[in-house]
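**Q** Whatever this is, show me its structure:
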Amino acid sequence: MATAPAEFPPPVDPAKEFVGPPTDPPDERIEVGIAIVGGGPAGLACAIRLGQLLAEDEQLLESLGEVPIAIIEKGKTCGSHLLSGAMMRPSAMRKLFPDMPESEWPTYGTVDKDAVYLLTPKRAIPLKPTPPPFRNHGNHVTSIAQLGRWLAGKAEELGAYILPETAAVKLLVEDGRVVGVRTGDKGRDREGKELSNFEPGSDVIAKATILCEGTQGHLAGAAIRYFGLGSEDPQQWELGVKEVWEVKQPLDRVIHTMGWPLRYRAKYGEFGGSFIYPMGEDKVSLGFVAGLDYKDATFSVHDTLQLLKTHPLVRGILEGGKRIAWGAKTIPSGGYWAMPKRLWAPGMCIAGDSAGMVNVPRLKGIHYAMHAGIFAAEAVYEALKEHGSTEDLSGYERRVRESEIEKDLYEVRNMRQPFSKGFFVGGAISNAMLITKGRFPGGHWETHDDATVPVFIGDRDKVYPKPDNELTFNKLDSVFLSGNATRDDAPNHIRIANPVPLEVALMWQNMCPAQVYEVPEEELEAARVDGRLDGKKLVKVKVTASNCVQCGAITAKGGRLTPPEGGDGPNYQLT
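**A** Next up, the predicted model:
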């Protein structure tokens, strides 16, 4: 007896609510050449490549108007909402900056040593030789938040205009063609009423719109539904919670772990592992990533990371150190089959994480996002140059399908799915797929919607350590470290059904790393029958939207995250 979150959908219709024609009078619309939604690796690579191409074509540059390239970024700055493990393959940076020495990149250098461990509660068993997915020799360790700020500077040098603290809330479509986006209002209170500093949103009209919103892309999801771009396989997601520590001793290798603290049995559906990366001589980045198709409503990725830090291996690395940053983000993990069957519509392309371009077995996505941004820039330039229109952007699709994005993701197309059978069975099957580059077992292993997986009330929460504020920490103190400065009276940008069965409510409460969802004590007491919790009992969930770091997990597990007011959310610096 368990409940699937999908049985209680949020009150939202993306294709109707988030897609529509322009509404501003023509003389009040903001006209730009190319609108790029999202100042992450994909969007910034797109802007840089466009700038490079337009620098050699003065006539086309002038035809794009006073603002030839506009980057619409909802964070305080580019980088504010970026979080990743950030082991970056160098191929896209080399393509974008062919004459720049790698020593000038904003990274902590390349990886020389790798180590992978299978953890038990007390032991760390090294896996030798290092499994191929975890071999990172030659890859760059970086902070993706810092990388975003650096790339933003390069984009501005090439003529891009960055519009920070600006949320793109609606995709503008006329006569079957994307013509731009509408930005969100600012200065409303919790009930949506206008405050004294109210600023209405605007229609931003562009010759081409590139959606590079990252994971759980708001407009990308709406566009996929509206234009019928999606595949038959739903996207799946993982949630990563990450910390950055100042440490006493330098870490001389990249470490990945698997096994404990996760449970192996298929009953729990727990999948994931940890990473620990050196960031120069005095800092390390560590995080835990887990699939969001788990089944125990008391499972928490944040608290699993806290538990991981009590292991002798991890405790020894952090001993005497200080936590200086924290954050959380979802990762698209459906892989090849869950990518949109088409990556463009008239006037629009979708690039990067918004299109599911992540190699989950290898934990790589940054260079794919950047390559996709470059391809989008080249396709838009080609269409405007040859046809004077972006009605047909199939050149983008062709470039992606002929690239390493397609090749790499196809080879690992079925490697995430077997883990629904449990850790050991899934590991054996995926290893066979890895060795044969996906040929055996072959075929098409279907993905599933994480929200359709029923959840039950287990007891995982009983093993999590109590925060000691030295090694382990609670969620609210962690949110403070994210730089989140969302005002308490901001409108609620989270849509959930309410009330919902206790099983679903507790799952949301434990899942969220930022303590946005809470089942009040009186609701818990009302759900007790003979001393036991009745998981089917309907309860009301308290939502504290100002805590939200916009990780996107709620969208994967039965609710819907919509864009908050521009500038709200985290302000990541080192993640």
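
**Q** switch to C-alpha atoms for all contacts and neighbour counts from now on
**A** OK.

**Q** quick one: the strands in the stretch 301-450 of the chain?
**A** Ranges of strands in the stretch 301-450 of the chain, per DSSP state E, counting those that start in this stretch, are 322-332, 344-345, 348-350.

**Q** ok, residues contacting the second one?
**A** For strand 344-345, the surrounding residues in contact (CA atoms under 8 Å, 6 or more residues apart in numbering) are 177-178, 227, 229, 350, 391-394, 396-397.

**Q** Next, the buried residues of the helix of greatest length in the chain.
**A** Criterion DSSP state H: the longest helix present in the chain is helix 366-387. For helix 366-387, the neighbour count (16 or more other CA atoms under 10 Å) marks 366-384 as buried.

**Q** Now do it: distance to the chain's middle.
**A** Helix 366-387 has its C-alpha centroid displaced from the chain centroid by 21 Å (CA atoms, centre = their mean, to the nearest Å).

**Q** What is that helix packed up against?
**A** Judged by 3 or more CA pairs under 8 Å, 6 or more residues apart in numbering; DSSP states H and E, the packing partners of helix 366-387 are helix 41-55, helix 91-96, helix 394-401.

**Q** could you measure the nearest residue to residue 541 once chain neighbours are set aside against residue 302, distance?
**A** For residue 541, ignoring the flanking residues on the chain, the nearest one in space by CA to CA, 6 or more residues apart in numbering is residue 519 at 5.2 Å. In this structure, residue 519 and residue 302 are 18 Å apart, going by CA to CA, to the nearest Å.

**Q** what about these two, which has more around it?
**A** Between residue 519 and residue 302, counting by other CA atoms under 10 Å, residue 302 is the more crowded of the two (27 against 17).

**Q** Surely the more buried one is in contact with residue 475?
**A** Yes: counting by CA atoms under 8 Å, residue 302 does reach residue 475; the two are 7.4 Å apart.

**Q** Between the two, which contacts overlap?
**A** Common neighbours of residue 302 and residue 475 are listed as residue 513 (criterion: CA under 8 Å, 6+ apart).

**Q** how about the most centrally placed residue in the chain, secondary structure?
**A** By CA atoms, centre = their mean, the chain has its centre lying nearest to residue 215, at 3.2 Å. For residue 215, the assignment made with DSSP: H, G, I helix; E, B strand; the rest coil gives coil.

**Q** For it, give me its contacts.
**A** Residue 215 sits next to 329-332, 353-354, 356, 552 when contact means CA under 8 Å, 6+ apart.

**Q** for comparison, sequence B:
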Amino acid sequence: MSDSLQYDVVIVGAGPSGLSSAIRLKQLCQEQGKNLSVCILEKGSEVGAHILSGAVIDPKALNELIPDWKEQGAPLNIQAQKDKFLFLTKRRAFRLPTPPQMKNHGNYVISLGNLCRWLAQKAEGLGVEIYPGFAVAKAIFDDDDCVIGVETTPMGLDAEGKPTDRYQEGVKVFARHVLLAEGCHGSLSKEIMIKYNLRKDAQPQTYGLGIKELWEVKPENHHPGFITHTIGWPLDRKTYGGSFIYHLENNQISIGFVVGLDYQNPYMSPYEEFQRFKQHPAIRSLLEGGKRMAYGARALNEGGYQSIPNLSFPGGSLIGCSAGFLNVPKIKGTHTAMKSGMIAAETVFEFLSMNGKANKVLLGEFDERVKKSWINKELKKVRNIRPGFRWGLLSGLINAALETYLFRGVMPWTLKHHKDNESLKLAKNSKPIAYAKPDNIISFDRLTSVFQSNTNHPENQPCHLHLSDPERAISCNLALYDSPEQRYCPAGVYEIVRDGDNQAPRLQINAQNCVHCKTCDIKDPTQNINWVPPEGGGGPRYPNM
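**A** This next block holds a predicted model:
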């Protein structure tokens, strides 16, 4: 790549929405005899390296994008067979009726990373240029405050920010329109939303932390296409969350745990709750005799309909999980992310073809088309289910039943969300949690898990986890909340250390462990932690998560 490039459309992120938008743009070019240049910048070392999801996919959007995906060899090999919904106590599992949103007839158990790799091949076959290993550091603006491109993160800086012998300055990539498809809580998307006040008409986004492992289990424990979700133990009744177990091919299962980041107890560790969950008799018996193959973690949007920001800004648009289209009760967001990318592509193509420029003329048009699509209808129908759990598990289940079976999604009110970072109670008013040591058979420590995520960052580079006020980590987080970042980080990035006897405590940041989940940027009580992209190509390298 040269120091400056020019495209018609640049897409930041090679996830489902970014790849779908690129494919749809090129399809429209073929259909109408146009020629638009399209580029995707991906911070992972390869397409799919940073992709992590359950995942069970509703193929609705894929059917629209590539109707003959089966014949073309899309990696959707295991069709959903059986759903099971369990309520767990410490020792027992009680089967509950599966909510209609969680029934998976016609869906597929997949590796989302492998689907993205396949979509990338299709995009490149249509002429899309994809550059993995290039993280985007910032947007480029013209004199009218319109986005006209992006600039990638410099390579080869040392820990002090000084150039080394392998230094390469960031590449400026100019475009007539920029699509931000960074995924949940993207760093550039966050800045753009603040700059243009895109959240002015939306409620706060709320998030969950998803932690996942890939296991190879004994053949007698494996049932391709079986799907299990659980609620209840080990979480307390005030904390939203639950588990998923999806049976893939080749005796492999995806097992994971999601904890709502509006939890209250600063002593809780989502990672340790997951390890504790695996020790439940019903779960341990599934995993015993098996082998853990991979580990990863990622934040996910849970706000839904009422938390979607304005999608259009001068010179660009937000798509996929950059905006937050996850259907929480359905536990699916790939189909809605893909559809948002397709709608954006159709909108951008129309204006680029007609007007020669898709900047200010696009403001609001993409938003209106999304509102008229099945995305809006699907999310609006379930908008009150997730916020109903802020009053606890029992109240949430009752509210979900009423919303689903009585009101059927047409209730005249909309429940509100709140900011996750404001939900923690003070440590002095909270109960410490004693977690068991890992047995290294079913449960594992965080550093062992990070190793299985294939995470790597060159140690001699600037720390990508910025503290607005380093002292606040001690005077506020440690003094008031007993440093919850030590527990909510699923990768052991944050430690309170003392360099000697009677020495003052300090926060040590082990940035090389970071799996790019963004939880710290979301959950820090005073929003003191700012996650920015490290050097491109770093972070996890997930195989088929």
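
**Q** Any idea what the TM-score comes out to?
**A** The TM-score (TM-score structural alignment, normalised by the length of the second structure) is 0.93; 524 aligned residues with a CA RMSD of 1.9 Å.

**Q** Give me the aligned partner of the residue nearest to the centre of the first structure over in the second structure.
**A** By TM-score structural alignment, residue 215 of the first structure lines up with residue 184 in the second structure.

**Q** correct me, but residue 225 of the first structure touches residue 15?
**A** Yes: between residue 225 of the first structure and residue 15 there is a contact under CA under 8 Å: 6.2 Å.

**Q** can you tell me which residues contact the aligned partner of residue 345 of the second structure in the first structure?
**A** Applying TM-score structural alignment, one finds that residue 345 of the second structure aligns to residue 377 in the first structure. By CA under 8 Å, 6+ apart, the residues touching residue 377 of the first structure are 46-47, 49-50.

**Q** TSV please, covering those and showing neighbour count and distance to residue 186 of the first structure.
**A** Shown next, in TSV, are those (neighbours: other CA atoms under 10 Å; distance: CA to CA, whole Å):
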residue	neighbour count	distance to residue 186 of the first structure
46	32	27
47	35	26
49	25	31
50	28	30
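
**Q** Run those residues past the second structure and keep the common ones.
**A** Using both residues aligned by TM-score structural alignment, their matches' CA atoms under 8 Å, the second structure keeps these contacts from those: 46-47, 49-50.

**Q** Distance to residue 547 of the first structure added to those, as JSON lines?
**A** As requested, those are exported to JSON lines (distance: CA to CA, whole Å):
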{"residue": "46", "distance to residue 547 of the first structure": "32"}
{"residue": "47", "distance to residue 547 of the first structure": "32"}
{"residue": "49", "distance to residue 547 of the first structure": "36"}
{"residue": "50", "distance to residue 547 of the first structure": "36"}
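
**Q** And these, which is closest to residue 252 of the first structure?
**A** residue 46 (34.2 Å; CA to CA).

**Q** residues in contact with the nearest residue to the closest one once chain neighbours are set aside?
**A** Nearest non-adjacent residue to residue 46 of the first structure, counting by CA to CA, 6+ apart: residue 373, 4.1 Å away. Shown in contact with residue 373 of the first structure (CA under 8 Å, 6+ apart): 41-47, 212, 351-352.

**Q** I figured residue 139 of the first structure hits residue 87, correct?
**A** Yes: if you go by CA under 8 Å, residue 139 of the first structure and residue 87 touch, sitting 6.2 Å apart.

**Q** So if I had to pick from these two, which one is more boxed in?
**A** Of the pair residue 139 of the first structure and residue 87, residue 87 is the one with more neighbours under other CA under 10 Å, namely 25 against 17.

**Q** Just tell me what that one corresponds to in the second structure.
**A** In the second structure, residue 87 of the first structure lands on residue 56 (TM-score structural alignment).

**Q** which residues touch that match?
**A** 107-110, 246, 332.

**Q** For it, which non-adjacent residue is spatially closest?
**A** residue 109 (4.5 Å).

**Q** what do we get in the first structure for the one you found?
**A** Residue 109 of the second structure maps onto residue 141 of the first structure when the alignment is built from TM-score structural alignment.

**Q** secondary structure element for residue 75 of the first structure?
**A** Following DSSP states H and E, one finds residue 75 of the first structure outside all helices and strands.

**Q** Can you get me a residue count around it?
**A** Counted with other CA under 10 Å, residues neighbouring residue 75 of the first structure total 26.

**Q** Repeat that for residue 226 of the first structure.
**A** That count, for residue 226 of the first structure with other CA under 10 Å as the rule, works out to 16.

**Q** With residue 411 of the first structure instead?
**A** Per other CA under 10 Å, the neighbour tally for residue 411 of the first structure reads 17.

**Q** Looking at the second structure, name the residue matched to it.
**A** By TM-score structural alignment, residue 411 of the first structure lines up with residue 381 in the second structure.

**Q** Same check on residue 171 of the first structure?
**A** Matched by TM-score structural alignment, residue 171 of the first structure corresponds to residue 139 in the second structure.

**Q** State whether that match is indeed within a strand.
**A** Yes: counting by three-state DSSP, residue 139 of the second structure falls inside a strand.

**Q** In the first structure, point me to whatever sits opposite residue 463 of the second structure in the alignment.
**A** In the first structure, residue 463 of the second structure lands on residue 492 (TM-score structural alignment).

**Q** contacting residues for the residue lying closest to that match once chain neighbours are set aside?
**A** Excluding the flanking residues, the one nearest residue 492 of the first structure by CA to CA, 6+ apart is residue 545, at 5.7 Å. Contacts for residue 545 of the first structure were tallied using CA under 8 Å, 6+ apart; they are 492-494, 516.

**Q** same thing with residue 168 of the first structure?
**A** Neighbour list for residue 168 of the first structure: 37, 72, 74, 181-184, 219, 563 [criterion: CA under 8 Å, 6+ apart].

**Q** cool, residue 114 of the first structure as well?
**A** Applying CA under 8 Å, 6+ apart to residue 114 of the first structure gives the contacts 130, 134-137, 253-255.

**Q** Please pull up the equivalent of it in the second structure.
**A** Alignment note (TM-score structural alignment): residue 114 of the first structure maps to residue 83 of the second structure.

**Q** so its match sits in a strand?
**A** Yes: assessed with three-state DSSP, residue 83 of the second structure lies in a strand.
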